[in-house]
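[1] Please find the sequence and the predicted model below.
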Amino acid sequence: MKNWLLLTIAMLVIGVLAACAPEREESATAEEPETDTTEETETNETEKKEEVTEADKPEKLVVWEDKDKGIGLDAAIASFEEEFGIPVEYREMDMATEIREQLRLDGPTGQGPDVVTLPHDQIGQVVIEGLIAPLEVEETVTGIYTESSIAAQTYDGKLYGLPKATETPVFIYNKELMPEPVATFDELFKFSKEMAGTDQYGFLALWDNFYFGNSIMQGHGGYVFGGEDGVQDSQDIGVNNEGAVEGAAYIQQWYEEIFPSGIIGESGGSAKDGLFQEGKVASVMDGPWAFQGLNEIGMDYGVTPLPTLPNGEYPITFMGVKGWHVSNFSQNKEWATILVEWIANEENAKIRFEETKEIPPVKTLIDDPIIAEDEGAQAVAIQSERAIPMPNIPEMAEVWEPMAQALQLIATGDSEPQEALEEAHSTISSQIELNHSGN
């Protein structure tokens, strides 16, 4: 990292000098003899880097980190301070709700941070509000991360963060009731039917919740927003296309024949978790956030990516990517960017995983023994490659409620999939037009 930084800053200085002397450049000819100036150039670059970086060093940098996750930053901060001589402080806050709200208040007053962590689905809104700055880094930096995780950190064609951790739903099974995981949903449906009439269930999922249910619809060809070249088109809504309807019909079949009525609606999650932890459910669809609770009760459980659907395709789950971002109010954006690169690099991402168990989307770490030998982490890593980032445009806020209502009508049998999804599509389109026509 030190050598890279030396070269990057030196090249910027050289570029500025060259821009100031166009006449010299124009006078150069092909007949001039070539000389080997590599050693001299490297020496000059080192000297220039030291001169530039020593100037304008901030007294300190401030990071806002997620609640109870600061332990994953300690090693990275210690090595950054040793390398660059800049103290770094961090403050823990709730990432999903508190950081964005506090940045709106503290940023303009100069009391805010230089670096913040946020869930990627908030990026579109905070960019529109001017809360975070575009991130200018080399392709050698972004190249270490999975393509989908970089896409999650991109809005309107610009990069606004570096990935920190990824999460997506996986298949979790109780080895006492299911010694070996199933490979297909056809097998799982048959297994679950055999348990019908007892007080146990073969599989439970919250498919009336669009976060989970979309994976089945998208696995059949549905989608939320279309678009090209990483730019999402909120006018192209695919929640009611042929594939989405087919997926919703499959969801309805599970609710009609397998799932109990108690796992629909707001209390569905706690009902599902209670049944699974009581040993009454063989398997569930859930995320890595469930692992700690299962460890605490001592369940002997296994984790795999989700089985294949009847059409032979994998469910396409929503992926959430937590990232590091530079505050648009920071007076030290260049150094804040260097800090983001430092704390998100491969070495520090690995250390952070050891401390927090949050899975970094760093390509080389997927096959590293630290993740490859961790069954839960490996399952999330593989499923993440089959996932798509949740849309990070502000219009996504108009999708959740209409789709939840549609899926609940489908789950209870009060509406057929086509009818329910058509109504959801109409509502989403109207709300986007009403609330986001100026975007």
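    Thanks, I have the structure now.

[2] For the rest of this, base every contact and every neighbour count on C-alpha atoms.
    OK.

[3] what residues does the helix or strand harbouring V127 touch?
    In the assignment (DSSP states H and E), V127 maps to helix 123-128. With CA atoms under 8 Å, 6 or more residues apart in numbering as the contact definition, helix 123-128 has outside contacts at R100, I132, A133, Q153, Y155, Y160, N392, I393, P394.

[4] And for stretch 136-155?
    Outside stretch 136-155, the residues that touch it by CA under 8 Å, 6+ apart are 120-121, 123-124, 159-163, 166, 230-231, 321, 323, 337, 341, 346, 361-364, 385, 388-393.

[5] and here's the other structure:
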Amino acid sequence: MKLNKSLTMISALSLMAVSLAACSGNNGGGNNASPSASAASPSASATSSAPSESASPEATDIEPEAGAKLVVWAAQEQKDFLETMGKEFEAKYGIKVEFQKVGSADALNKIVKDGPAGVGADVFMLAHDQLNRAVQAGVILPNDFYAEDTQANFAKTAVDAVTATDGILYGYPRNIETYLLFYNKNLAKPEDLASWDAIKAFSKAYNVPAEKKFGIMWKLDDSYFNYAFMGGNGGYVFGNNNTDPGDIGLNNEGSVEGLKFMQSMKEVMPFKVADATPDVKTDLFQKGKLAIDMDGIWQLGSFTKEKLGFDVGAVPLPPMPNGKSPKPFAGVQAYFVSQFSQYPNAAKLFAHFVSSQDAAIKMYQMSGVVSARNGLDQDPALAGNELVAAFVEQFKNVEAMPSIAETASFWTAMGAVYPQIWDNNADVKATLDKAVSDMKTLIQQSK
């Protein structure tokens, strides 16, 4: 998956260093407030020309500062799109935009270092699981002027993901990264994916293990994929919308039922956990030996007829035998405005501009990235695109990965679960009880 889970494993000591560095810097706008104060109350320079939040963001744009110029950080693959949008922005508002290659995995640490020195970005991208660390470090401004527009036009999961635990909306959502079922249309029909019972029936008829032909496969050693069956049954990582590490729901009745169902898929997936790697799985799908591939939105540019030689379909994860639908994890990438920007109004204007409906269409056409905007599949430019429509439908039933620091314990402790229940047929409840106990130990040790 594209969202880097390892980001959640930044230690508390590193976070403290980030926060201290941000607090000691001068943001160039004269605001030296503490991180919490600056997060909740943007500097006067950031809001002086903005009308009150009750103003209609649809009716007017925020007024940019005179002489503004912006630096935007993003990954290299977004260069062409963002430079194109920058030229359009300059033509419309007279504000020059410079693209710099800094991916979302590196942006937080870099803005902490470069922001106070006045050489950081005005707008940069982060994955949502870095949001609370960015807020604690005091390096981002709230999405205040365009809050209503963002809340109205983006998938709720995306909006919630870029709203910090302090209840404040900070991000301008770009896209949701999640997964569903791709299938080879030469091998399977939509009705073969209508339910998991249908998938099992199809796979039993299709499988030829000696020839490495399989009906369905996904990365079995990864909680990113396996959690879907737990979350869809009422399991959860942390309580209170993944913000309460004192309440772990990974061994509750729903989680146990979900992993028992996952375990039952072994009858049509006759291979070890270690054999279901992304490379193996993708290679089999590309060669026409794997019919159904649970994989992510990042494959849209690769799973095309031009590259594979066959048509690819896609459907959201179907309901489980108990009628409940799996709820896959999702990562959200978003634009954020730097606390250190000398032109915060112009930066907010650009973040809004580059996440608009027109920009969303252009982003897909230029880079294959599907925006988190509502109703994107209904736009004439994308209407009829089966794969986009399937992902937009899946977006309605996903869960943003938890972003609190204690999430590192989840990835670590759950890693041992899947070989036990899959390869060794271990008791699911006992195995999950052990994982939760290990999580609690890891959380306590991190304090």
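    Received it, and whenever you're ready, just let me know what you need. This one's a predicted model, so the numbers in the text were calculated from it and none came from an experiment.

[6] Any buried residues in the helix holding V127 of the first structure, and which?
    In terms of neighbour count (16 or more other CA atoms under 10 Å), helix 123-128 of the first structure has its buried residues at I123, G124, Q125, V126, V127.

[7] And for stretch 439-447 of the second structure?
    Neighbour-count burial for stretch 439-447 of the second structure flags M439, K440, L442, I443 (criterion: 16+ other CA under 10 Å).

[8] Let me see the contact set for the residue nearest to the spatial centre of the second structure.
    For the second structure, the residue sitting closest to the mean C-alpha position, by CA atoms, centre = their mean, is G331 at 1.3 Å. Contacts for G331 of the second structure (CA under 8 Å, 6+ apart) come out as L3, A127, H128, D129, I176, E177, T178, A400, M401.

[9] Please repeat the previous calculation with a cut-off of 6 Å.
    Residues counted as contacts of G331 of the second structure (CA atoms under 6 Å, 6 or more residues apart in numbering) are I176, E177, A400.

[10] now, among those residues, which is nearest to Y183 of the second structure?
    E177 (18.6 Å; CA to CA).

[11] What's the match for that closest one in the first structure?
    By TM-score structural alignment, E177 of the second structure lines up with E167 in the first structure.

[12] Just give the nearest non-adjacent residue to its match, would you?
    Counting by CA to CA, 6 or more residues apart in numbering, G320 is the residue found nearest to E167 of the first structure once chain neighbours are left out, at 5.3 Å.

[13] Secondary structure of that neighbour: a strand, I assume?
    Yes - checked against DSSP: H, G, I helix; E, B strand; the rest coil, G320 of the first structure lies within a strand.

[14] separation between it and D374 of the first structure?
    20 Å (CA to CA, to the nearest Å).

[15] Can you show me the strands along the first structure?
    In the first structure, the strands defined using DSSP state E lie at 61-66, 88-93, 115-119, 154-155, 158-159, 162-167, 170-174, 225-228, 231-237, 283-286, 301-304, 318-326, 388-389.

[16] Turn those into CSV, columns for distance to Q252 of the first structure.
    Below are the strands of the first structure laid out as CSV (distance: least, CA to CA, whole Å):
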stretch, distance to Q252 of the first structure
strand 61-66, 37
strand 88-93, 39
strand 115-119, 31
strand 154-155, 35
strand 158-159, 39
strand 162-167, 26
strand 170-174, 20
strand 225-228, 23
strand 231-237, 22
strand 283-286, 16
strand 301-304, 24
strand 318-326, 20
strand 388-389, 23
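
[17] how about those strands, which one is nearest E422 of the first structure?
    Per CA to CA, nearest to E422 of the first structure of the strands of the first structure: strand 231-237, 11.0 Å.

[18] Mind listing what's buried along the closest one?
    Result for strand 231-237 of the first structure [16+ other CA under 10 Å]: buried residues V231, Q232, S234, I237.

[19] Among these, which one lies nearest to E54 of the first structure?
    V231 (39.1 Å).

[20] Now do the same contact list for the residue mapped onto A349 of the first structure from the second structure.
    Alignment note (TM-score structural alignment): A349 of the first structure maps to A360 of the second structure. By CA under 6 Å, 6+ apart, the residues touching A360 of the second structure are S371.

[21] run the last query once more with 8 Å
    By CA under 8 Å, 6+ apart, the neighbours of A360 of the second structure are V354, V370, S371, R373.

[22] doesn't E83 make contact with the first one?
    Right, the one you point to is V354 of the second structure. No - counting by CA atoms under 8 Å, V354 of the second structure does not reach E83; the two are 10.6 Å apart.

[23] Right, I'll leave it there.
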